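**Student:** Starting from these lines, generate the structure:
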Amino acid sequence: MASFIKALLLVVVAEMGDKTQLLAMAMASKYKVKQVMMGVLIATILNHALAVAVGSYLGNVIPMDIVKIVAAVAFLVFGLWTIRGDKLDDEEEKKVKFGPIVTVAIAFFMAEMGDKTQLMTISIAAENSKPLLILMGTTAGMLVADGIGVIGGAWMCRHIPEIYIKWVAGIIFMFFGALTLYKSVPAAFLTPVYIILFLVALGVLIYLFGVKFAYYGQVCDIALSGQEVSADKEKSCSSETVN
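**Tutor:** Modelled structure (predicted):
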């Protein structure tokens, strides 16, 4: 059960402001929420089943000490990726010539390939021996995070600055990454010199990803525009009913 909860919480954190959350929010302005969430569910199960299979295989063929170090570095990268934010390209919002659920599932599956949450699922699966619980946890985490974005994205944008969400999520990842790295690397690398060099390098990377090359604003732009589209649809339906 601990593996399920860990996977769920980490995916929720990773998905905040992620490209696939942006895509789910954009799709919600075109289709019904239940159709979007069903498409997300189908795509996530398929995508993360692949990720869990890859992670479980790597965990079996690579020594666990190396797996933990790689996972720790990956978490640091995910933290930097999170504070930088993601950008949704216009091509990823294009409609596919299928029904709403299949359209969302295909778009979401393609967007998730090589994305942060898929790579993180591989890392979690490589560290654990319970692939089914990891799959269930990461799938539930995607549904929770994308549900928050679709249903409560506009509310969050009005009450919580986007930058706060990204920085809190990124710091959580970097904290766990640094802690895991501290517990995994050989004692010879835990000297003051190496620790100071690590902190300086991490500080420079945080500045570059979190300030210099960061993406901000798109989450709220999509959330608020989606709410406006939904409001316009309701008005048009009401006027048609009256007529």
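
**Student:** okay, CA-based contacts and neighbour counts for the rest of this
**Tutor:** OK.

**Student:** In three-state terms, label V13 for me.
**Tutor:** V13 carries the three-state label helix when classified by DSSP: H, G, I helix; E, B strand; the rest coil.

**Student:** and it, what is it in contact with?
**Tutor:** 145, 169 (CA atoms under 8 Å, 6 or more residues apart in numbering).

**Student:** same deal with V200?
**Tutor:** Residues near V200 by CA under 8 Å, 6+ apart: none.

**Student:** next up, for comparison:
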Amino acid sequence: MEALLVSTGLVAIAEIGDKTQLLAILLAARFRKPLPIILGILVATIANHALAALLGVTAGGFLQGQWMRWVLGAAFIAFAAWALIPDKFEDDEAPKDRAGVFLTTLVAFFFVEMGDKTQVATVALGAKFQSVYWVAAGTTLGMMLANVPAVLLGEAAATRIPLKYVRWAAAGCFATIGLWILIFG
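**Tutor:** Model prediction:
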């Protein structure tokens, strides 16, 4: 249960202002069809984060003892620094609407999430908790908690959220977990 709660909380906070959330807002503004967008985000996130958690669990099997503690602690502290850097959505990443709304969202979300801080955090969480299911479920829930309101409220919500403070909160969460791992193992 700890894996689910920690994964959900970290990703929900880290996702605010992230490029995938900006993608959700863009898709909502472009297509104005929230249900297929939300379903596309859900399916893409389940696939992407299940693979990331599996990679983390596998890597965690190789890194044991003190090595695992130092790698994970350092990784979470690095995520804290990364969370402070504002994301922006690049024009060349904008989705093309040749396919339906669901398929466009699914493909765009899956690929935009590759190498993103929430995906990398999912790998680290998988290594820490050694549970593909609970980590993927938690990170997917966190993504949905952050992105469903973005889809439903669109750009209006994004302009009212003080992203600077959200980034600081996300960085604080990541740093706290990193230090906790380093100190208490």
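
**Student:** which non-adjacent residue is nearest the residue nearest the centre of the second structure?
**Tutor:** Nearest to the mean C-alpha position of the second structure, counting by CA atoms, centre = their mean, stands T118 at 2.9 Å. Excluding the flanking residues, the one nearest T118 of the second structure by CA to CA, 6 or more residues apart in numbering is V11, at 6.0 Å.

**Student:** I'd say the one you found and A137 touch.
**Tutor:** No - the criterion here is CA atoms under 8 Å, and V11 of the second structure misses it with A137 at 11.1 Å.

**Student:** related to what we said a few turns ago, can you say which helix or strand has the residue nearest to the centre of the second structure in it?
**Tutor:** Using DSSP states H and E, T118 of the second structure sits in helix 117-129.

**Student:** average gap between that helix and the first structure?
**Tutor:** Compared with the first structure after the fit, helix 117-129 of the second structure shows a mean deviation of 0.6 Å (mean CA distance after the TM-score superposition for the first structure).

**Student:** What is the subsequent helix or strand relative to that helix?
**Tutor:** helix 132-153.

**Student:** re earlier: neighbour-wise, which of V11 and A137 of the second structure wins?
**Tutor:** V11 (26 against 22; other CA atoms under 10 Å).

**Student:** Number of residues surrounding K95 of the first structure?
**Tutor:** K95 of the first structure has 15 neighbours, counted by other CA under 10 Å.

**Student:** Can you tell me the SS state at it?
**Tutor:** K95 of the first structure - assigned by three-state DSSP - is coil.

**Student:** So it is in contact with T103, correct?
**Tutor:** Yes - K95 of the first structure is within contact range of T103, at 6.8 Å (criterion: CA under 8 Å).

**Student:** could you show me where the helices are in the second structure, in order?
**Tutor:** 2-15, 19-31, 34-62, 65-83, 101-113, 117-129, 132-153, 155-160, 163-184 (DSSP state H).

**Student:** on contacts alone, who are the packing partners of the second one?
**Tutor:** Of the remaining helices and strands, those touching helix 19-31 of the second structure by 3 or more CA pairs under 8 Å, 6 or more residues apart in numbering; DSSP states H and E are helix 34-62, helix 101-113, helix 132-153, helix 155-160.

**Student:** measure T176 of the second structure to V6 of the second structure for me?
**Tutor:** 12 Å (CA to CA, to the nearest Å).

**Student:** Which residue of those two possesses the greater neighbour count?
**Tutor:** The residue with more neighbours, out of T176 of the second structure and V6, is V6; 20 against 16, by other CA under 10 Å.

**Student:** and that one, what is it in contact with?
**Tutor:** Listed by CA under 8 Å, 6+ apart, the contact set of V6 of the second structure reads G138.

**Student:** and it, what pairs with it in the first structure?
**Tutor:** Counting by TM-score structural alignment, V6 of the second structure corresponds to K6 in the first structure.

**Student:** can you list the helices of the second structure in a markdown table and add distance to D91 of the second structure?
**Tutor:** Formatted as a markdown table, the helices of the second structure follow (distance: least, CA to CA, whole Å):
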| stretch | distance to D91 of the second structure |
| --- | --- |
| helix 2-15 | 19 |
| helix 19-31 | 11 |
| helix 34-62 | 19 |
| helix 65-83 | 21 |
| helix 101-113 | 12 |
| helix 117-129 | 20 |
| helix 132-153 | 19 |
| helix 155-160 | 17 |
| helix 163-184 | 21 |
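
**Student:** of these, which approaches D92 of the second structure most closely?
**Tutor:** Across the helices of the second structure, D92 of the second structure has its closest neighbour in helix 101-113 (11.1 Å, CA to CA).

**Student:** what's in contact with the closest one?
**Tutor:** Helix 101-113 of the second structure is contacted from outside by 19-20, 23, 27, 31, 33, 36-37, 39-41, 43-45, 47-48, 93, 95-98, 119, using CA under 8 Å, 6+ apart.

**Student:** Which among these count as buried?
**Tutor:** With burial judged by 16 or more other CA atoms under 10 Å, the buried subset of the contacts of helix 101-113 of the second structure is 19-20, 23, 27, 36-37, 39-41, 43-45, 48, 95, 119.

**Student:** Between which two of those is the distance greatest?
**Tutor:** By the measure CA to CA, P36 and Q119 form the most distant pair in those, at 22.3 Å.

**Student:** From F173 of the first structure, how far off is M37 of the first structure?
**Tutor:** Using CA to CA, one gets 26 Å for the distance from M37 of the first structure to F173 of the first structure.

**Student:** typed the wrong thing, it's I134 of the first structure
**Tutor:** According to CA to CA, I134 of the first structure and F173 of the first structure sit 18 Å apart.
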